[in-house]
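Undergrad: Predicted model, plus sequence, below.
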Amino acid sequence: MSERVSGARASGLLAAKGPGLLVMDVDSTLIEQEVIELIAEHAGSRAQVAEITGRAMRGELDFEASLRERVATLAGLPVEVLDEVVAQTRLTRGAVELIEELHASGCRVGIVSGGFEEVAAPLAARLGIDHVAANRLEVADGRLTGRVEGRVVDREVKTRLLRQWARADGVEMERTVAVGDGANDLGMIAAAGLGIAFDAKPVVVRQAPAAVHVRDLRAVLELL
């Protein structure tokens, strides 16, 4: 086992037929940043939001409650700020290569984010990702209200979407892969045929069957 990865590798049906669906987190996994912190920079609340985000990702806070608390600090920002944040996002090294190789092998790719659709959807379109789900910020009169529209994409929702997309794509759960870095990814990591902690918080590394220890998504392929 290399220093780049540790833990289980693909086995059984996953090893025999290859992955049929890979679902990954967005913030600090597909991209380098936490989107809510980029938005909060414009509201002057980045330090406060970063502290809450860190605690939530370590599993110290209820995710939904912490998200609503962080989003409340964004109230009043003009919606145009979101376009600036989209331009600021940086893909994690190896993201394009991982997605291209998966697609070339016939594997579908999905992203699930505790962040926001306004950023995740353009990323999905740019990368040719097959499934996308994220939270949506409420807007009124061209400004953020400080609230989230509809359901919150938390640990349970991420797990449910992994199963839902696998059924829709006709993929056995044994051939699914889940990749994430935070405590809210642990449900889908446990449910997948292979769950991978990506440069993750200690609580995730301890519980995930496999882990990538470098910020390079191509290392995921070493486990497949």
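TA: Good, I have the coordinates.
Undergrad: CA atoms for contacts and neighbours, from now on please.
TA: OK.
Undergrad: just checking, what packs against the longest helix seen in the chain?
TA: Residue-count comparison of every helix in the chain, with assignments taken from DSSP state H, identifies helix 155-169 as the longest. Identification of packing neighbours for helix 155-169 by 3 or more Cα pairs under 8 Å, 6 or more residues apart in numbering; DSSP states H and E yields strand 21-25, helix 186-191.
Undergrad: quick one: contacts for the residue nearest to the spatial centre of the chain?
TA: Relative to the mean C-alpha position of the chain, the nearest C-alpha, by Cα atoms, centre = their mean, is the one of Asp25, at 1.2 Å. When contacts are counted by Cα atoms under 8 Å, 6 or more residues apart in numbering, Asp25 touches 111-113, 179-181, 185.
Undergrad: Please compare the first structure with the one that follows:
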Amino acid sequence: MIKLCVFDFDSTLMDGETITNFAKVVGKEKEVQSITSRAMAGELDFYESLKQRVSYLKGIDSKKIKEVAQNLPFIEGAKDIISYLKQKGIRIIVFSGGFHVATDYAKEVLGYDASFANYLHEKNGVLTGNVGGEMMFGDSKGKVLKELKAILGLTKDEVMCVGDGANDLSMFKEAGLKIAFCANEVLKKEATFIVDKKDLREIKKYV
């Protein structure tokens, strides 16, 4: 009986990578996308890659970032699957190696319960190129999920996770039901089920 579902955000609920959309503002999307792809495949240290990618955002007006964050496209079926799971009494949490500016807004649109992510540091309304938060490291998702399970009194078998990249591996280890969604091979190897169709409603088959 699943009681908690943890979703990754970028390329799982949101169609694409939040930081790549931010980087478009300064014409650095190709550089950032290249680093992101390697990090999600497990080829780069997540923390180092995150710092490197965020450094490209230095100097962007924070209002522009907020505007981009509120116009991100969602994966087909995102709202439907969250509604479906909540009707079953399942709590929905988002863990994102991305940013609260995107996940907090998406929470209002998609209807999940809470999110853990990172914060883009700003000074005088402008991004400094620095970042901090709850999801800075490759193993952050696993550590936070372990704490959440303890707080909520949940066993491994009462938890499911949905993700696509290498930084989702640690949370997969803490869950009984693991769904790799349009995922990198490194994550597919650890999954209970693999969904390759880009429609989150496919998850209904397994819950």
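TA: Yes, it's here. Predicted model, so just to flag it, every value in this text is computed and none were measured.
Undergrad: Would you mind reporting the TM-score between them?
TA: Superposed pair, TM-score by TM-score structural alignment, normalised by the length of structure 2: 0.95. Supporting alignment: 207 aligned residues with a Cα RMSD of 1.4 Å.
Undergrad: returning to that earlier point: roughly how far apart are the aligned residue in structure 2 for the residue nearest to the centre of structure 1 and Ile75 of structure 2?
TA: In structure 2, Asp25 of structure 1 lines up with Asp8, judged by TM-score structural alignment. Taken as Cα to Cα, to the nearest Å, the spacing of Asp8 of structure 2 relative to Ile75 of structure 2 amounts to 12 Å.
Undergrad: Same check on Ala69 of structure 2?
TA: Ala69 of structure 2 sits at a distance of 15 Å from Ile75 of structure 2 (criterion: Cα to Cα).
Undergrad: ok, those two, which is more surrounded?
TA: Under the criterion of other Cα atoms under 10 Å, the comparison of Ala69 of structure 2 against Ile75 puts Ala69 first, with 22 against 18.
Undergrad: Verify the contact between that one and His100 for me.
TA: No - look at Ala69 of structure 2 against His100 with Cα atoms under 8 Å: they stay out of range, at 9.4 Å.
Undergrad: Which residues are in contact with the residue of structure 2 most remote from its centre?
TA: Of all residues in structure 2, Asn124 sits farthest from the chain's C-alpha centroid, using Cα atoms, centre = their mean; the distance is 27.7 Å. Listed by Cα under 8 Å, 6+ apart, the contact set of Asn124 of structure 2 is empty.
Undergrad: For it, give its distance to Glu67 of structure 2.
TA: Asn124 of structure 2 sits at a distance of 17 Å from Glu67 of structure 2 (criterion: Cα to Cα).
Undergrad: Work out for me the element Gly59 of structure 2 sits within.
TA: Gly59 of structure 2 is part of no helix or strand, with elements assigned from DSSP states H and E.
Undergrad: Ala175 of structure 2 corresponds to which position in structure 1?
TA: For Ala175 of structure 2, the aligned position in structure 1 is Ala192, judged by TM-score structural alignment.
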